[in-house]
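A.B. asks: Fold the following for me, if possible:
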Amino acid sequence: MMKKFLLLLSILLFLELILCCEEDKAIPGLRTFKGKKSAFQSNSRNFKKQDENVLCLHNNKTMQYLKSKLSTQIIPAVYIILVIIGIPSNMAVLWKCLSTIRKFSTATLYVSLAISDLLFLVMLTFKIYYHLNINNWTLGEWMCKLVTACFYGNTYCSILNLMCISINRYVAIVHPFTYKSLKKKACVTCSCLLVWITFFAAMIPIFYMKQSYFIKQLEISTCHDVLPHDKGDLLKLLYFVLLPVGGFFIPLCVTTFCYISLIRELSKSDEKWFQYVKTMTLVFIIFLICFTPSNIILVSHYIQLYKTENEDFYVFYNVAACLCCIHSCLDPFLYYFMPKSSHSNVYRTLFKGATPSVTT
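C.D. replies: Modelled structure (predicted):
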């Protein structure tokens, strides 16, 4: 089942790359006209298309940010540290999970989480290049769309995977007999597939939006940092508001319920589970610190932009997004802290009925 899941995931990623390439290759088709009139039409369309690629900034704070040390030195330096730490640690988790996946069905969730974080960190290397190149994007429109989709998508993909892990723990500890009767591998694999299908579906709109624009005042091409704003563009507002709502706030509510229930249930049992409760609490705090600021600011930014055309939250969001990326280095610790001795001992104790107060 796990091999089928990984094969399907690889096929979906391959199809996404093909679709991006085909979209980018479709543009030269405008030049296939013949004759003087057709040549004139072709030149007119190319001129119009070139003009649409140019934007003029009207916000001094945005221009200052794009030229500042914050965006060209500090943020890429943080990203470099995260890539150096995150890629080896997630690869280690992935290797460890794949070697024990037959014995530990929940390892499939950690495989999904590790793959999501690895894809995120690989695409983060392109953002490092972008920021170090003074926020000048030179890799083309389709690559900009792919990096943007992975930056947003894999963040929410990680959140959904964390939610699935918390649900798994909740059912296992609060409802142990129900958990024991479930077909664990089938349930976990279906959960992972649903997470990745949601990820691909949610990122489709990004590939229909132009992401890279030439900024006339700075003479650079930005990637997703500067987009044309139309006050009547309600669909874009709805997308960037509903994305955090569905990708963060709902999973946050579910995860909060699961962790509170776990802590209450374990607090009734023997004192030896106190360390387990502390670890869960710490993980939940890290979850809030990494994801909450960026998502709240993202929603606030687009609502304010739509109502007042003010971009004051723009710089704060980029700092919060940088903080959000830390999750890719913290997620591997979930595997090392939870599913080994303390986690398996909790299951074993509950199933044997050693702690009746927990199973009631």
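A.B. asks: Please count neighbours and contacts with C-alpha atoms only from this point.
C.D. replies: Noted.
A.B. asks: And the nearest residue to L237 once chain neighbours are set aside, which helix or strand is it part of?
C.D. replies: If the residues on either side of it in the chain are set aside, L237 comes closest to Y302, at 6.2 Å by C-alpha to C-alpha, 6 or more residues apart in numbering. When secondary structure is defined by DSSP states H and E, Y302 falls within helix 274-308.
A.B. asks: tell me the secondary structure for K103?
C.D. replies: Recorded secondary structure, K103: coil (DSSP: H, G, I helix; E, B strand; the rest coil).
A.B. asks: Now name the helix or strand holding the closest residue to Y179 other than its chain neighbours.
C.D. replies: By the measure of C-alpha to C-alpha, 6+ apart, the closest residue to Y179 outside its immediate chain neighbours is A172, 5.2 Å from it. Here A172, judged by DSSP H and E, is contained in helix 141-174.
A.B. asks: what packs against that helix?
C.D. replies: On a contact count with 3 or more C-alpha pairs under 8 Å, 6 or more residues apart in numbering; DSSP states H and E, helix 141-174 meets helix 2-25, helix 107-132, helix 176-181, helix 184-203, helix 250-267, helix 341-352, helix 356-359.
A.B. asks: Give me the contacts around the third one.
C.D. replies: Judged by C-alpha atoms under 8 Å, 6 or more residues apart in numbering, the contacts made with helix 176-181 from elsewhere in the structure are V171, A172, Y347, L350, F351, T359.
A.B. asks: Kindly report the same for stretch 74-94.
C.D. replies: Defining contact as C-alpha under 8 Å, 6+ apart, one finds that stretch 74-94 is touched by 110-111, 114-115, 117-118, 121-122, 124-125, 127-128, 131-132, 319, 322, 325-326, 328-329, 332, 335.
A.B. asks: Let's see that with 7 Å instead.
C.D. replies: Stretch 74-94 is contacted from outside by V111, A114, L118, L121, I128, H131, L132, C322, I326, S328, C329, P332, using C-alpha atoms under 7 Å, 6 or more residues apart in numbering.
A.B. asks: What of stretch 295-305?
C.D. replies: Contacts for stretch 295-305 (C-alpha under 7 Å, 6+ apart): L237, F240, V241, P244, N310, E311, F313, Y314, Y317.
A.B. asks: any idea whether the fifth one is helix, strand or coil?
C.D. replies: Following three-state DSSP, we place N310 in the coil state.
A.B. asks: So which residue is smack in the middle of this structure?
C.D. replies: Within the chain, one residue has its C-alpha closest to the average C-alpha position: by C-alpha atoms, centre = their mean, that is T155, at 1.4 Å.
A.B. asks: which non-adjacent residue is nearest it?
C.D. replies: If you skip the residues right next to it in sequence, T155 has F120 as its closest partner in space, 7.5 Å away by C-alpha to C-alpha, 6+ apart.
A.B. asks: this one as well, want them side by side:
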Amino acid sequence: MTFQPTSLPDFSTTAVYGAPTQNSTNDTLCPDSDVWEWLQARQPVYILIITVLGIMFNVFVLMVFCLHKKPCTVAEIYLSNLAAADLVLVSCLPFWAVYISNRFNWSFGQFMCKAINLGIKLNTYCSIYFLVLVSIDRYVALVHTMSHGRMRRPKYAKLGCLLVWGFGLLLSVPALVFRDVQYFPEYDVNACFLDYPSHFAELLFDGMLIIFSFLIPISIISYCTVKIIRALKIQAIERFSGERTEQKATTLMMVVLLAFLICWVPFHVVTALDVLMRAHILAGCHLSNALEVCNQIVTYLAFFNSVLNPILYVIVGKNFRKKAEELFNQWTIIRITSSESTRSNQSATLKTLM
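C.D. replies: This is a model prediction of the structure:
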């Protein structure tokens, strides 16, 4: 990320994932983009909208999965953990909205600088690996139908989710270690940003982001998806009526996966191009300015995925809608019973007094 010569440095979205670096080429030869002021003026509003909707929707999803009288299936365990990861992300975003509104002056202290960005980074890794678990689950259920009863057990699903949270936390350690609040006298701001010890470390950790949060999981998901599609075609030809429940769950998984790819692939493509530019493999003022503007857009497109997932559960997930309706009816009965019990107690009290 480069410092803007006529305005504040871009400590916003790129600072979430990468480190700001001084680029003399940009300062001397590359003109400042007119898009910056327009983008930075609208980012806080957009972030707050995502925050409100994301918290409401993901809390609703977690309530349906956790409070329903029936235990969660293996796929629902994975999706509930995905909702939890999304909730962590959207809960961190208000601090970033305030940060941008304050012209990139961080006022929450060094601990919160590390913690907030740790939460954002954690979502980046965990969300994709929960989808990997969902893909593997669908693969086992549809491709290895004879053995899925032994392999697809809730206790194994919970263990898998625990490992994903631990793995995501491990990969997020650089954000915890290298995040720092530093005063920049030329801009009169205390900026929260990634302060890597060297240019090599910066490229190394950004490369790890691309490999571990995109290339490896997408390869696994792609393999499972191809096998799943083939299995669904075979079932359609042979008309396996007993697999309709699995097919419904698979349809929801496919839609959620497609939404994830639409929201996150542009971010990883821009990140890869940015790494190549900082490694001096690519160069050019126009490309540099385009990447920095695109980085703003694709990062917030990726954040929108945390709002989109719960909507897809309601639109596509028939089983989820059924659970939500049953939970609502359950609460209605409890409320009516409680109200009748209260009136009965009041009536008994009045009779005693009389």
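A.B. asks: Of the contacts of stretch 74-94 of structure 1, select the buried ones using a PyMOL command.
C.D. replies: If you want just the buried ones from the contacts of stretch 74-94 of structure 1 in PyMOL, going by 16 or more other C-alpha atoms under 10 Å, the selection is:
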select buried, resi 111+114+118+121+128+131+132+322+326+328+329+332
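A.B. asks: Make JSON lines from the contacts of stretch 74-94 of structure 1 and add distance to E265 of structure 1 to it.
C.D. replies: As requested, those are exported to JSON lines (distance: C-alpha to C-alpha, whole Å):
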{"residue": "V111", "distance to E265 of structure 1": "28"}
{"residue": "A114", "distance to E265 of structure 1": "29"}
{"residue": "L118", "distance to E265 of structure 1": "34"}
{"residue": "L121", "distance to E265 of structure 1": "36"}
{"residue": "I128", "distance to E265 of structure 1": "44"}
{"residue": "H131", "distance to E265 of structure 1": "47"}
{"residue": "L132", "distance to E265 of structure 1": "49"}
{"residue": "C322", "distance to E265 of structure 1": "35"}
{"residue": "I326", "distance to E265 of structure 1": "30"}
{"residue": "S328", "distance to E265 of structure 1": "29"}
{"residue": "C329", "distance to E265 of structure 1": "29"}
{"residue": "P332", "distance to E265 of structure 1": "25"}
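A.B. asks: nearest to L7 of structure 1, of the contacts of stretch 74-94 of structure 1?
C.D. replies: V111 (13.2 Å; C-alpha to C-alpha).
A.B. asks: Please say which position in structure 2 that closest one maps to.
C.D. replies: In structure 2, the residue paired with V111 of structure 1 according to TM-score structural alignment is S80.
A.B. asks: where's T281 of structure 1 relative to L193 of structure 1, distance?
C.D. replies: Here T281 of structure 1 is placed at a distance of 28 Å from L193 of structure 1 (C-alpha to C-alpha, to the nearest Å).
A.B. asks: Kindly report the same for K278 of structure 1.
C.D. replies: If you measure K278 of structure 1 against L193 of structure 1 using C-alpha to C-alpha, the figure is 31 Å.
A.B. asks: Same check on L66 of structure 1?
C.D. replies: 38 Å.
A.B. asks: Which one of the two is surrounded by more residues?
C.D. replies: L66 (22 against 16; other C-alpha atoms under 10 Å).
A.B. asks: that older thread, in TSV, list the helices and strands packed on helix 141-174 of structure 1 along with distance to M209 of structure 1.
C.D. replies: Compiled in TSV, these are given as follows (distance: least, C-alpha to C-alpha, whole Å):
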stretch	distance to M209 of structure 1
helix 2-25	12
helix 107-132	19
helix 176-181	43
helix 184-203	11
helix 250-267	26
helix 341-352	44
helix 356-359	51
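A.B. asks: OK, contacts around L160 of structure 1?
C.D. replies: Contacts for L160 of structure 1 (C-alpha under 7 Å, 6+ apart) come out as V195, P251.
A.B. asks: nope, D117 of structure 1 is what I was after
C.D. replies: By C-alpha under 7 Å, 6+ apart, the contact list for D117 of structure 1 reads N154, S158, S328.
A.B. asks: cool, now which of the residues you listed survive the switch to structure 2?
C.D. replies: Shared with structure 2 under both residues aligned by TM-score structural alignment, their matches' C-alpha atoms under 7 Å, the contacts from the contacts of D117 of structure 1 are N154, S328.
A.B. asks: so which of the contacts of D117 of structure 1 comes closest to I260 of structure 1?
C.D. replies: Nearest to I260 of structure 1 among those, counting by C-alpha to C-alpha, is S158 at 20.5 Å.
A.B. asks: So what does that closest one match up with in structure 2?
C.D. replies: Matched across to structure 2, S158 of structure 1 falls on S127, judged by TM-score structural alignment.
A.B. asks: For that match, which non-adjacent residue is closest in space?
C.D. replies: Nearest non-adjacent residue to S127 of structure 2 (C-alpha to C-alpha, 6+ apart): L82, at 5.6 Å.
A.B. asks: Using the three-state scheme, assign T222 of structure 1.
C.D. replies: For T222 of structure 1, the assignment made with three-state DSSP gives strand.
A.B. asks: these two touch, right, it and G140?
C.D. replies: No: proximity of T222 of structure 1 to G140 does not meet the contact threshold set by C-alpha atoms under 7 Å, at 10.6 Å.
A.B. asks: More neighbours: which of those two?
C.D. replies: Looking at T222 of structure 1 and G140 with other C-alpha under 10 Å, you find the greater number of neighbours at T222, namely 23 against 13.
A.B. asks: Name all residues that make contact with that one.
C.D. replies: T222 of structure 1 is in contact with N135, N136, W137, S212, Y213, F214, counting by C-alpha under 7 Å, 6+ apart.
A.B. asks: and if we set it to 10 Å?
C.D. replies: Taking C-alpha atoms under 10 Å, 6 or more residues apart in numbering as the definition of contact, the neighbours of T222 of structure 1 are 66, 130-131, 134-138, 144, 211-215.
A.B. asks: Just give me which of those residues are shared by structure 2.
C.D. replies: Contacts from the contacts of T222 of structure 1 that recur in structure 2, judged by both residues aligned by TM-score structural alignment, their matches' C-alpha atoms under 10 Å, are Y130, I134, N135, N136, W137, T138, C144, Q211, S212, Y213, F214, I215.
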